[in-house]
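Engineer: just a sequence and a predicted model for now, questions to come.
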Amino acid sequence: MDFDVKDISLAEKGKLRIEWAEKDMPVLRQIRERFEKEKPLKGITISACLHVTTETANLMITLKAGGADVYLTASNPLSTQDDVAAALVKEFNIPVFAIHGEDRDTYYKHLYTVLDKKPNITMDDGGDLISTLHQERQDLIPNVIGGTEETTTGVIRFKAMEKDGVLKFPVIAVNDAYTKHLFDNRYGTGQSTIDGILRATNRLLAGSTFVVAGYGWCGKGVAMRAKGMGADVIVTEVDPLKALEARMDGFRVMPMIEAVKQADFIVTVTGNINVVDKHHFENMKDGCIVSNSGHFDVEINIKALEEMVVNKRKIRDYVDEYTLEDGRKIYILAEGRLVNLAAAEGHPAQVMDMSFANQALSAEYLVKNKGNLEPKVYKVPDELDFEVARLKLNTMGIKIDELTQQQKEYLASWQHGT
């Protein structure tokens, strides 16, 4: 079997960690049990560019149980868990091409390798797989039934491709499922980002000034968790509605140029470029700790910072200290990459259970609707979203009410008044 991992001898440790995560993924487990019986993905080749973590491993195992030939590469060089990659290869016979800390050339070599498998379905986290396929491997497009995308960043990219008329096959925006972005983005990113910052720095959040750039679902989660740990939270935004929402939720709101003067911590979660830029570094408080939890490492302009400093050193794992000419020190976590996956372990399995259940069901949906979908970005069908929520509630022992026939008729009627 073709694969490229750091150390295959790490497989036993990785297998135990995969089993630990699986215990908290009961929705995906139920889907896997059905897939094993029905084999809805039989004969389908799936190339996935996702974070190589214990939770992703359970998704890969589920897809294989459904009959698919699965190939996995990393969507971020610093998020790969080498023991998990080894376990997938040795224990589950799933080819993986990912090494923690791999350079850019290796990252793309691995990406090209999984594309060479001629996928029928692509799975993306950030959009690199589909983007590369469209730009460099258009010969493979006739084989592709469709793709899925896990992140806000990737969905933005593919909607732009659709708008420009260059998207060649349907893509399901898994990120836009309610059971994904309302939970994964908010509760998952909220907890795992704080986890990454604390593991990297061992600093106290209580009493600190904590700046969150962006008040989408990820930003809401980070702000909520920072506030819960006693931080004074400032939100920066460009969207007046989100800025108003942040203020009504009890947070201070101001431009980044003002926030950096007070910030002990800054986290970017916008999906945009240069959110923390040169003029922000020039006005930044001494000792500020800056991190990113958006998908790509573009939100903090580290290149501009490096041109301003007189000294740089790694003071802790995942902490780079930059000293400016005036003596101020600025700390960048995880090289500006996803701090929750680079310095910690990413989202808890309980949250990824729903996200990856959506991935598995979306792959099945693409196969069932082969040839019936246009080259557009689609939301996860409501019936799949509701099914994931229903299964999750069942695993939590929670029951809910059902509408009576009278209530259904009332809601469907326009004739009933006051």
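Structural biologist: Received it, and whenever you're ready, just let me know what you need. Residues are numbered from 1 along each chain as shown.

Engineer: can we go C-alpha only for contacts and neighbour counts from here?
Structural biologist: Will do.

Engineer: helix or strand for K242, which one?
Structural biologist: Using DSSP states H and E, K242 maps to helix 240-248.

Engineer: now do the buried residues in that helix.
Structural biologist: Buried residues in helix 240-248, counting neighbours by 16 or more other Cα atoms under 10 Å, are found at 242-243, 246.

Engineer: mind listing residues that contact stretch 272-279?
Structural biologist: Outside stretch 272-279, the residues that touch it by Cα atoms under 8 Å, 6 or more residues apart in numbering are 213, 256-257, 268, 298-301, 304-305.

Engineer: put this beside the first:
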Amino acid sequence: MDCTKDYCVKDINLAPEGEKKIDWVSRFMPVLQHIRKEFEKGKPFKGVKIAATLHLEMKTAFLLLTLKAAGAEVSTTASNPLSTQDDVVAALAKNGVKVYAIRGESRGEYYEFMHKALDIEPNIIIDDGADMVSTVLKERQELIPEIWGASEETTTGVIRLRAMEKDGVLKFPIIAVNDSYTKYLFDNRYGTGQSTWDGIIRSTNLLVAGKNVVVVGYGWCGRGIAMRARGLGATVIVVEVDPIKALEARMDGFLVMPMKEAAKVGDIFVTSTGNINCIRGEHFEVMKDGVLMANAGHFDVEISKPDLESLAVEINNPRPNITEYKLKDGRRLYLLAEGRLVNLAAADGHPAEIMDMSFALQAKAAEYIKDNHEKLEPKVYVLPREIDEMVAKIKLKSMGIEIEQLTEEQRKYLESWEHGT
């Protein structure tokens, strides 16, 4: 471990490999490239301190370097112990970002590093899962007067932050980047859909076609996972507690049933709910021998590891990122990536073209907080529609796509009420 006051990484000498990774993905992130050029000219974050807790891989690194190029002092730490890429964090350290993260860090190190990142006394926080905001509110309240606001990347974090708002404990405004159209319609659906299966297939080298895939949760992430599973040739079963989403899943052509029934027939289980213990003891007891279980939600609580451990008579690791739980009747159940985000713990996360939009929104959210924090209350906000549309327009242009334009007649028609039958 290489540690100074400005960084704590596994090996600073890994930086050249990390720089190659960052350079590679940056070529496929045209929206963030566009914003970076604007930021480099105007330096909108000169004198601004930004602390981030994110999945520290190559796309995220390009976001952090974009903020630094805009004049910010940037510190960062990991939002998940298994998603950190050690060569990428070394590259960040070499390029002037204060970074504290090591792949596989303990829970104690996780929070120790978070406090180190917060020691810059940030004006803006970029969060993924709301652990950094929660830490500030619980343990670092002395920082609150200097914090203008925070942005949140993921569904689980937004759920927690809205709960904080409801309980009246928020002390600064939050931008729910996850709730922007160019985030959840693409990142959650197409990003999670592809990268989750990337992680599962890399870990197992097994076939998906012909298997029963159980997708737990039919939010935007679940929709993407189910869609890609069908494309890979699986029979897809959806488990959902929301009657409207369950109806949508059935109308989309998927089977829908409760977990107690799905557990008996599933071959591969993927959770994406943001809730706790969605697959637990009574479900493990009726599963087939050899089932695979993976989680695509933010925290490792959706598949009950304590229940698995209590039922197991033997625990092995037959392959990297696979834990085998042998039960007393001889059945073997396999948990991927320790129940953590399988797409980041066992693969490289979402494709660069997807994170291009999400991180463009994060960059613009930081700018929005800087420019508007004095008139924002301590509530959860969504970015203005025009920022969403700006990201979409730049993305379309980069793809060589031109869209239709309203004529003046059409515009007037849509803005009037006089025309009828």
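Structural biologist: Perfect, thanks for sending it. Everything quoted here is computed from the prediction, not taken from an experiment.

Engineer: give me the TM-score for this pair.
Structural biologist: TM-score of the superposed chains, computed with TM-score structural alignment, normalised by the length of structure 1, equals 0.99; 417 aligned residues with a Cα RMSD of 0.7 Å.

Engineer: coming back round to it: let me know the closest of the buried residues of helix 240-248 of structure 1 to R17 of structure 1.
Structural biologist: Lowest distance from R17 of structure 1 to these (Cα to Cα) belongs to A246, with 37.3 Å.

Engineer: was I right to think the closest one contacts V235?
Structural biologist: Yes. Look at A246 of structure 1 against V235 with Cα atoms under 8 Å: they come within range, at 6.9 Å.

Engineer: related to what we said a few turns ago, now for the helix holding K242 of structure 1, which elements pack on it?
Structural biologist: If contacts are counted by 3 or more Cα pairs under 8 Å, 6 or more residues apart in numbering; DSSP states H and E, helix 240-248 of structure 1 sits against strand 232-236, strand 252-253.

Engineer: the helix or strand that the shortest one is followed by maps to which residues in structure 2?
Structural biologist: If you walk from strand 252-253 of structure 1 toward the C-terminus, the next helix or strand you reach (DSSP H and E) is helix 256-259. Under TM-score structural alignment, the alignment places helix 256-259 of structure 1 onto residues 259-262 of structure 2.

Engineer: mean shift between that stretch and structure 1?
Structural biologist: Stretch 259-262 of structure 2 differs from its equivalent in structure 1 by a mean of 0.7 Å after superposition (mean Cα distance after the TM-score superposition for structure 1).

Engineer: contacting residues around that stretch?
Structural biologist: Taking Cα under 8 Å, 6+ apart as the criterion, the residues outside stretch 259-262 of structure 2 that touch it are 214, 237, 239, 279, 282-283.

Engineer: one more pass at 10 Å, please.
Structural biologist: The contact list for stretch 259-262 of structure 2, computed with Cα atoms under 10 Å, 6 or more residues apart in numbering, reads 212-216, 237-240, 255-256, 266, 269, 278-280, 282-284, 286-287.

Engineer: wait, I332 of structure 1 sits on I302?
Structural biologist: Yes. Counting by Cα atoms under 10 Å, I332 of structure 1 touches I302, with 8.4 Å between them.

Engineer: more crowded one of those two?
Structural biologist: I332 (23 against 19; other Cα atoms under 10 Å).

Engineer: which parts of the stretch 251-400 of structure 1 are strands?
Structural biologist: Assigned by DSSP state E, counting those that start in this stretch, the strands in the stretch 251-400 of structure 1 fall at 252-253, 265-268, 289-292, 309-316, 319-324, 329-333, 377-379.

Engineer: just put those in TSV and tack on distance to M229 of structure 1.
Structural biologist: Listed next are the strands of the stretch 251-400 of structure 1 as TSV, based on distance: least, Cα to Cα, whole Å:
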stretch	distance to M229 of structure 1
strand 252-253	16
strand 265-268	13
strand 289-292	17
strand 309-316	23
strand 319-324	22
strand 329-333	20
strand 377-379	35
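
Engineer: figure out which of the ones you listed is closest to E149 of structure 1.
Structural biologist: strand 377-379 (9.5 Å).

Engineer: so stretch 175-183 of structure 1 corresponds to what in structure 2?
Structural biologist: Matched against structure 2 by TM-score structural alignment, stretch 175-183 of structure 1 falls on residues 178-186.

Engineer: check stretch 77-84 of structure 1 too.
Structural biologist: Here stretch 77-84 of structure 1 aligns to structure 2 at residues 81-88, judged by TM-score structural alignment.

Engineer: measure that stretch end to end?
Structural biologist: Criterion Cα to Cα, to the nearest Å; first-to-last residue distance in stretch 81-88 of structure 2 is 14 Å.

Engineer: SS state for whatever residue of structure 1 lines up with I50 of structure 2?
Structural biologist: Matched across to structure 1, I50 of structure 2 falls on I46, judged by TM-score structural alignment. The three-state assignment at I46 of structure 1 reads strand, by DSSP: H, G, I helix; E, B strand; the rest coil.

Engineer: looking at it, I46 of structure 1 is touching N120, isn't it?
Structural biologist: Yes. With contacts defined as Cα under 10 Å, I46 of structure 1 counts as touching N120 at a distance of 6.1 Å.

Engineer: overlap in contacts of these two?
Structural biologist: By Cα under 10 Å, 6+ apart, the residues touching both I46 of structure 1 and N120 are 68-69, 144, 147.

Engineer: tell me which of the residues you listed is nearest to G127 of structure 1?
Structural biologist: Nearest to G127 of structure 1 among the shared contacts of I46 and N120 of structure 1, with distances taken as Cα to Cα, is G147, at 10.0 Å.

Engineer: just the element for that closest one, please.
Structural biologist: Per DSSP H and E, G147 of structure 1 falls inside strand 146-149.

Engineer: helices of the stretch 151-300 of structure 2, start to end?
Structural biologist: Remark: helices assigned in the stretch 151-300 of structure 2 by DSSP state H, counting those that start in this stretch are 155-167, 181-183, 192-204, 220-231, 243-251, 259-265, 281-284.

Engineer: can I get those helices in a markdown table including distance to T323 of structure 2?
Structural biologist: Compiled in a markdown table, those are given as follows (distance: least, Cα to Cα, whole Å):
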| stretch | distance to T323 of structure 2 |
| --- | --- |
| helix 155-167 | 25 |
| helix 181-183 | 32 |
| helix 192-204 | 11 |
| helix 220-231 | 22 |
| helix 243-251 | 30 |
| helix 259-265 | 19 |
| helix 281-284 | 14 |
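
Engineer: show me what contacts the equivalent of E299 of structure 1 over in structure 2?
Structural biologist: Using TM-score structural alignment as the criterion, E299 of structure 1 maps onto E302 of structure 2. Going by Cα under 10 Å, 6+ apart, E302 of structure 2 touches 216, 270-280, 294-296, 339-340.
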